[in-house]
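>>> Predicted model and sequence follow; I will ask about them next.
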Amino acid sequence: MTTHQFSYGGKSLPVTVLGLGPMGQALAGAFLDSGHPTTVWNRTPGKADSLAARGAARAGSVAEAVAAGPLTVVCVIDYEAVHAIVDSAADALRGRTLVNLTADSPDQARAMAAWAAAHGIDYLDGAITTPTNTIGGPHAAILYSGPDDVYATHRTALTALGGTGVHLGTDPGRAAAYDVALLDIFWTTMSGVVHAFALARAEGIDPTALAPFAQAGMGALPGIVGGYADRIAAGEHPGDRSSILSASAGMEHVVRTARARGIDTEVLGAARDIVRRAVDDGHGGEGFSRMSELLMNDLPIRRPGKLSRVH
């Protein structure tokens, strides 16, 4: 670990926050509320006004901001933006800790960790899995990955962000891997939600009339997710309750109805086509959880002009 042994006479650890979009402002506000001397920087200085009014120190440059204490937290749109901010301040960050709460891919996280190591910067990658309004409260959920000792050093300060902080291990890409998997669930689900409302409206159904039935149906999802996880972990996919074949039929009903009403079916149509191929390959009688393995290893993926398999 390269972090300097800073001492503040028992006072709360000074923290720097880079990037003051909605999430960055929430993070800085949570540190302020917990009594941490907080320095902030944003490319557009005016975004720091409300935090400065609450006691945050406004830095004139990134280097000045990170020099204010041993812990810097950055949260911006992607890792390209992170590099645009911190690359010029690498010397100032040397011997300090950078916690990157920006969402991006696991490979980007690992590359960022390698960059930090090359510059003598302790590094934690993280993923915020709850909205801005949860930050600082009991329902916040933040995942971290990176060296155990770096997380242990700053764990107390990071509790200011509220809720549950979970360290997933030393692989710097692990938090991002969890994040993209969870985002996969969320955005695939939300795509289905807006498509369902479009289909309902085309049939003259008021969205507010459909919503209670949709909410009741989605209430079963936590149990389904847990059950599928168990089946996938065990490699067992019984189709006694619901099979890939029946899923294919259900998807076809939706696609046919939507097309008849002139509604785009590209998303569900693509999913239906993959399920059909699983049936054609002889997996129709298995449970739908089997699709997770087929997507990884066995299922032919047809692209324009060629046939390939996922590896």
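Alright, I've got the coordinates.
>>> going forward, measure contacts and count neighbours with C-alpha atoms only.
Fine.
>>> So which bits of the helix or strand residue 110 falls within are buried?
When elements are assigned from DSSP states H and E, residue 110 belongs to helix 106-118. Buried residues in helix 106-118, counted by 16 or more other Cα atoms under 10 Å: 106, 108-110, 112-113, 115-116.
>>> quick check: angle from the following helix or strand past that helix to helix 106-118?
Going down the chain from helix 106-118, the next helix or strand is strand 122-128, by DSSP H and E. Counting by axes from the mean of the first three to the mean of the last three Cα atoms, to 10 degrees, strand 122-128 lies at 150 degrees to helix 106-118.
>>> Any chance you could list what contacts the helix or strand that strand 122-128 is followed by?
Using DSSP H and E, the helix or strand that follows strand 122-128 in sequence is strand 141-145. Outside strand 141-145, the residues within contact range by Cα atoms under 8 Å, 6 or more residues apart in numbering are 124-130, 151, 162-175.
>>> try this one next to it:
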Amino acid sequence: MTNQAAAQRVSVIGLGAMGTALAKALLAGGHEVTVWNRTPARAEALVADGARVATSSAEALTAADLLIVCVLDDAAVREHLEPVAARLRGRTVVNLTTTTPEQARSSGRWARAAGVELIDGGIMAIPDMIGGPGAFVLYSGAGAAFARYRSVLELFGAAEFVGEDLGAAAMYDVSILGGMYAMFAAFHQGGAMVRTTGGTAARLAELMTPFLQAMATTLTAQAPGIDTPAEYVQPQSDEFTAAAIDLIDKSAAESGNPTELYGGLRRTLVGR
């Protein structure tokens, strides 16, 4: 990650665990940071690091050129931005609040009408990871603004721009999280199954982790089957995949742990 050559004026709205981590990364990077939070005590905790505390979100939003918003939800974003729309013209807003893709696009329509450059983001890290080598953040929307402030945004983690469609970052975000939760669900299901043989979920984790890590490396090879299916030659037939999933499903039932998980996987992977 690189540092911005000249200090930027940046405001951070929302100081939960993640917003606080973002503000700390900006301060460590040498930027002039104004912060605001609904609970003032959270904001004051950053003063020792050099932050200036605003008395209102409106004050914070108009105190800088780059505005980072990390609040509860889409409604909270609008609550803070819309009343000061006229004063935000020409500024760049980076919304790191978790929203749906369509909520991000709706915010984009509002931003265009207000003359605001909007970047939507999806943080692929927990607060303790911010600024570290394992963190990355997905961004979409105003490409020129992203390029202008990229070195600032890289203070949070690797900055991955995924397209001008404002919904793109949110869509990549939820897709990645979907893979994570599918893995968690399969592990929980498998843990219950192996315990019926006297095994343990702990032992399953030891065996499953390196296997899944190896399988993850095949995702790139599978991508053409989704992007350009007409040209893709499957390494494994749908019939084989369906039979394998049916066998797992039957084994789950035999263990006394029937589930709808594998039926959903079968429909997703082979379409029936």
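Yep, that arrived. From a predicted model like this one, the values you see are computed outputs, not experimental measurements.
>>> hmm, back to that, filter the contacts of strand 141-145 of the first structure down to just the buried residues.
Listed as buried from the contacts of strand 141-145 of the first structure are 124-129, 151, 162-163, 165, 167-168, 170-175; burial here means 16+ other Cα under 10 Å.
>>> Show me what residue 24 of the first structure aligns to in the second structure.
When the second structure is aligned by TM-score structural alignment, residue 24 of the first structure is paired with residue 19.
>>> residues in contact with that match?
So residue 19 of the second structure contacts 12-13, 70-71 (Cα under 8 Å, 6+ apart).
>>> Across to the first structure, which of those residues hold up?
Checking the contacts of residue 19 of the second structure against the first structure (both residues aligned by TM-score structural alignment, their matches' Cα atoms under 8 Å), the contacts still present are 12-13, 70-71.
>>> What segments of the first structure are strands?
Applying DSSP state E to the first structure gives strands spanning 15-18, 38-41, 57-58, 71-74, 97-100, 122-128, 141-145, 164-167, 300-303, 306-309.
>>> Tabulate these in JSON lines, adding columns for distance to residue 89 of the first structure.
Shown next, in JSON lines, are the strands of the first structure (distance: least, Cα to Cα, whole Å):
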{"stretch": "strand 15-18", "distance to residue 89 of the first structure": "12"}
{"stretch": "strand 38-41", "distance to residue 89 of the first structure": "13"}
{"stretch": "strand 57-58", "distance to residue 89 of the first structure": "16"}
{"stretch": "strand 71-74", "distance to residue 89 of the first structure": "11"}
{"stretch": "strand 97-100", "distance to residue 89 of the first structure": "11"}
{"stretch": "strand 122-128", "distance to residue 89 of the first structure": "14"}
{"stretch": "strand 141-145", "distance to residue 89 of the first structure": "23"}
{"stretch": "strand 164-167", "distance to residue 89 of the first structure": "27"}
{"stretch": "strand 300-303", "distance to residue 89 of the first structure": "44"}
{"stretch": "strand 306-309", "distance to residue 89 of the first structure": "44"}
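>>> With respect to residue 254 of the first structure, which of those strands lies nearest?
Among those, the nearest to residue 254 of the first structure by Cα to Cα is strand 300-303 (22.0 Å).
>>> Can you tell me what sits against the closest one?
Residues outside strand 300-303 of the first structure that contact it (Cα under 8 Å, 6+ apart) are 274, 277, 307-310.
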